[in-house]
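Q: no sequence for this one, just the structure:
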């Protein structure tokens, strides 16, 4: 499994942060008008509202209706909203940085400038890529064709893992969940060419067309590689993946982090998971010296191991061939690029057009050399003052959360004290890393696009492998400064907000404080609360997976979260497909908690004074409008179906509905019984 596979099962990313709110006194109407925020006169795009919609019937429609109605999703996107607006801005800015590096003369060989420039320029050199054809991949394809026995298959699996391929038996080092002072090697499920096990289930009718088109896609990739009998071989690979999927854990099962920790002695692997040449596989991956592994999905690994022994070797070879082609497609000739997009972009996401090559090149370069590019990005686009303001805002939200914990009626006093200690030990990371990544061992050659990508994958794998036996490096980041997102890492008891998310509409230093609290303030509270959601709560103040809540606390908390599951499971973004309340539980708890904490933090910032009326709206109205404005989003149907099936986040246009749980929202907008979002006071969910 990928290094971040477990983190994604329990930690969240989706929202973000920016600058000052905490220390700012209430502003007068004149002061606000004297400034020029990015949106409107005080931070809200009033022209994007639809005031014909009653807030109590559709709060998202009220705040965002006109904007979304007029919004056309760009042809190279599957959905579009505020995150995409900022991502496009980040891409444009990063483009200038990488193109300057590519055009520079005389960069020292081995320097970061040389690596950034040559990686980008090599990807952009389509003529050379076309001329080389499949030649750069020939050695790898020939090695697969030469596999003659189970030992050779295990050896090939190990090599593919080091190249970043997602395999039925995946392996990667990561911090130990129950001993946060060390790194362990984890083994987990993978190996599917479609997003999830359910896509292979013939009983799920809505994926029937996708299944048919996926088989055609596999055949097309094999044909492009010049292999005979492509349709029959593609069908055999598809059937193999269907068998792999049958033993996969579901997305909901994989969220239960305590179930993902299953240590297994290396000398017991053959007995517990027969069918794999474990000795060869561990040696090929580079972890032969390990005495113990942590298996995350035991039944899935057992099923995959059994298939490695029972299924024909020829089918496994075709499986590795087609997945090697798919993994390398972005760096291969145009025919491979277009075929890969035809399925992954058009079929799975409903995206009509591929992104321009320069955008793909920027994304590829930042994925590989993100912190080398990030140094230049931060120096140009993230002033030190923004970081100071963001730090202050985070501390204000922590104080709000602490106050809620102190007064929480349903939590035992001992657990409450431990929770407050955990909160006090949080590490906020704002903008960019304190220590930049070392790329000195990564070699980049101009004109060798695929070779650069493969060396990048091996470099990253070895970088993580080298952590084993060494102290935990808590300065490391899981996102680049150019990323428009944020995340919570329960293993390190930290929240992380990259520089690119610290701008309007999430934060605008010239906007009204109420709007900022509703936008970035909620994001901060959202990420903080992930450490106490249904999975984050299972980690103690030191990031250790442990049972530190009393059984009574767990019971009372579960009773509350079951209400959250039920509330969201009633939402139906697509006809016949509702939100999975269990899959999205952590994110929905975080939205509710973030909104609650940010609202209280906003009112504390007023220091007992009444909020001014700005633009005809009260402070509370502007707070809730600032929150909803962040979620201006429009989806293509295929992309929305994909998100509902696979993503732990509720679709963006349904997220503003969480306001229906806060009494203050009802008072701010005069919401009455009979309106669609109205909940009786007793039915409004209050977790934190």
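A: Arrived safely, thanks for sending. None of the values given here were measured: they were computed from a predicted structure.
Q: okay, CA-based contacts and neighbour counts for the rest of this
A: Fine.
Q: Any buried residues in the top helix by length along the chain, and which?
A: Looking across the chain with DSSP state H, the single longest helix is helix 357-381. Buried positions in helix 357-381, judged by neighbour count with 16 or more other Cα atoms under 10 Å: 358-366, 368-375, 377-378.
Q: ok, and what's touching that helix?
A: Contacts of helix 357-381 from elsewhere in the structure, counted by Cα atoms under 8 Å, 6 or more residues apart in numbering, are 91, 93-95, 97-98, 112-113, 116, 119-120, 123-124, 431-432, 436-437, 439, 456, 480-482, 499.
Q: putting a second one here so we can go through both:
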């Protein structure tokens, strides 16, 4: 994934999976495990017709989606391994806390697992804030309270602290659109049956949640209707998913006094200071100014009671997971079951671990890497990064559509990409995080406050380019354009049940080299990443002619993915997913060229009945092994810049000439695209 330039670090855990593999070592020594890719094949499907179903279909048929999940795949398999290990770490910390960190781990775990106390407390943890909302008598008081509660609720808008896109050496306060209870603006306006059903159910859900705050059923229904009407106003001025991918169009640096002019209902200097930010320049970055104008107008036009109920709704919704089972289950019924298709919640212990990962996952990560990611594995993937970098260098040098001047700058940027592999060299210090013997809500809140203070402390200081925004055990990776870096946590290289040394190069070059390393490097040159220079600044470094040629070639990919129907009548949004689709294709091409130089490719000896070349493409497909419920697929199409897994295999493969050669793809096959319709960028 590409780290979105509008994303700041905080408590909210990234939607990713954690992984480990070396725990299988002893069992693997005595019990052979199935081949990493051959075991997943569905031999009833021809690879030329649907490669994803061919490569992964056997596993999918044997592994239905569990009731507590909306999808099930390789990420979940490695997650399950780690869940068990993290539970042991937490339970040992409870039995025998040996240092300050283990004491915090123990306190967090005990508070989250104490369902008797959590259920007995009910709404108690947020009662003081509810009373404060009830005490508000004018809009200015409400704005001040909203500012104080913003770190808990994200009410009204999105404010965060992060690198200046046009001056990557500076940390600055930034604002973007937000304040919606549905996943994004399209849920308020789309007319397809699935989205309409969700929108129609939404007011009743808001009403149920407001009843927990003390409103009777009739008052709650009336309040919910006004809250949804207010959110719809904000949604009208919110940009679509694809529009948010244009970094230049979403960059508006201005004095706070100018923000006060376009959104004058709020004293934005005071709004910032109410969150504990006393030291900041009088300049901010606003992503979508029109949203703030609408927000300001709504603060004037909408009744005070509507805003108070809106704040109550945001408070109860954001806190639901830390409150009683009744409240948490009501929230899950809408966001988990209706929106994602989960039939039941994960057990409490897994939910607590998910929360703990967001609160202090890096502390757990220190324990993880000591046991599950050795120096040999780290070196293997560091070397692979350099091989992939070398292949992109060669491809850039031989591009027939790019001018020499742009090539020189592209090669310079490539040479400056920093690689971070496995785990950070410097760990975060959580000693000031106030985790102790208190309620689960209070511990989660203490973690939120620590993360806010952590971000505030960055203001006015040099950017720490050694920092990681993912934990080592994360089954994911990212490219950060502001640092011009790829970050590859140890977890992303895991194949469930396999030690690293058991994996042949064909699988590794497809699974890690293509779908991860090559993918992330290519992000530096996708439709968004290419707009940042070698130092991480949003700055044009292309000639106008080269920029047009790039956009023309990218338009072919937009058209290709616009044609894929995912569920019902919903199609992939080719513009919104363009960056990820470009990165997928680039990763496959780079991984393939690097793999062709290995001894395994040259010897061309079969393993488990498959040639090295076949295993390379199967290895890439392994990275997307899994299946997803329709409800979650529909949500992904509307809210995610990543295409669904199946199309991350079949889509780019149909643009790769080597794939046609290896599998003999010909006109009329399901995977075939005419050469004129194939994407040729990097």
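A: All right, it came through fine. This structure is a prediction, so every number in the text was calculated from the model and none was measured.
Q: that older thread, could you tell me which of the contacts of helix 357-381 of structure 1 are located in helices?
A: Counting by DSSP H, the part of the contacts of helix 357-381 of structure 1 found in helices is 91, 93-95, 97-98, 112-113, 116, 119-120, 123-124, 456.
Q: Of the residues you listed, which is the most crowded?
A: residue 119 (33 neighbours; other Cα atoms under 10 Å).
Q: Look up how far residue 102 of structure 1 lies from it.
A: Taking Cα to Cα, to the nearest Å as the measure, residue 119 of structure 1 falls 8 Å from residue 102 of structure 1.
Q: Residue 522 of structure 1 now?
A: Residue 522 of structure 1 sits at a distance of 39 Å from residue 102 of structure 1 (criterion: Cα to Cα).
Q: and whichever residue in structure 2 pairs up with residue 352 of structure 1, what does it touch?
A: Aligned counterpart of residue 352 of structure 1 in structure 2: residue 343 (TM-score structural alignment). Each residue near residue 343 of structure 2 by Cα under 8 Å, 6+ apart is listed here: 67, 68, 69, 336, 337.
Q: got a list of what residue 337 of structure 1 touches?
A: Contacts here follow Cα under 8 Å, 6+ apart; on that basis residue 337 of structure 1 touches 329, 330, 331.
Q: SS state for whatever residue of structure 2 lines up with it?
A: In structure 2, the residue equivalent to residue 337 of structure 1 is residue 328, according to TM-score structural alignment. With DSSP: H, G, I helix; E, B strand; the rest coil as the basis, the three-state label of residue 328 of structure 2 is helix.
Q: Helices of the stretch 201-350 of structure 1, residue ranges please.
A: Listed in chain order, the helices of the stretch 201-350 of structure 1 (DSSP state H, counting those that start in this stretch) span residues 208-224, 230-246, 251-254, 269-272, 278-285, 298-310, 313-328, 334-341, 348-349.
Q: From what I see, residue 437 of structure 2 and residue 107 are in contact.
A: Yes: checked against Cα atoms under 8 Å, the pair residue 437 of structure 2 and residue 107 is within contact range at 5.6 Å.
Q: These two - which one has more neighbours?
A: When neighbours are counted by other Cα under 10 Å, residue 107 comes out ahead of the other of residue 437 of structure 2 and residue 107, with 22 against 15.
Q: which residues touch that one?
A: When contacts are counted by Cα under 8 Å, 6+ apart, residue 107 of structure 2 is found next to 94, 435, 436, 437, 438.
Q: for residue 611 of structure 2, same thing?
A: 604, 605.
Q: from what I can see residue 433 of structure 2 touches residue 448, true?
A: No: Residue 433 of structure 2 lies out of contact with residue 448 (Cα under 8 Å); the separation is 9.1 Å.
Q: hang on, the earlier thing: between residue 522 and residue 102 of structure 1, which one's more packed in?
A: Of the pair residue 522 of structure 1 and residue 102, residue 522 is the one with more neighbours under other Cα under 10 Å, namely 32 against 21.
Q: Tell me, how many residues neighbour the residue nearest to the more buried one when sequence neighbours are not counted?
A: Residue nearest to residue 522 of structure 1 in three dimensions, not counting chain neighbours: residue 594, with 4.6 Å by Cα to Cα, 6 or more residues apart in numbering. Around residue 594 of structure 1 sit 26 other residues, with neighbours defined as other Cα under 10 Å.
Q: element containing residue 594 of structure 1, please.
A: In this assignment (DSSP states H and E), residue 594 of structure 1 forms part of helix 585-605.
Q: What angle do helix 585-605 and the helix or strand following that helix make with each other?
A: Scanning forward in sequence from helix 585-605 of structure 1, with DSSP H and E defining helices and strands, the next element found is helix 619-629. Following axes from the mean of the first three to the mean of the last three Cα atoms, to 10 degrees, one obtains 150 degrees for the angle between helix 619-629 of structure 1 and helix 585-605.
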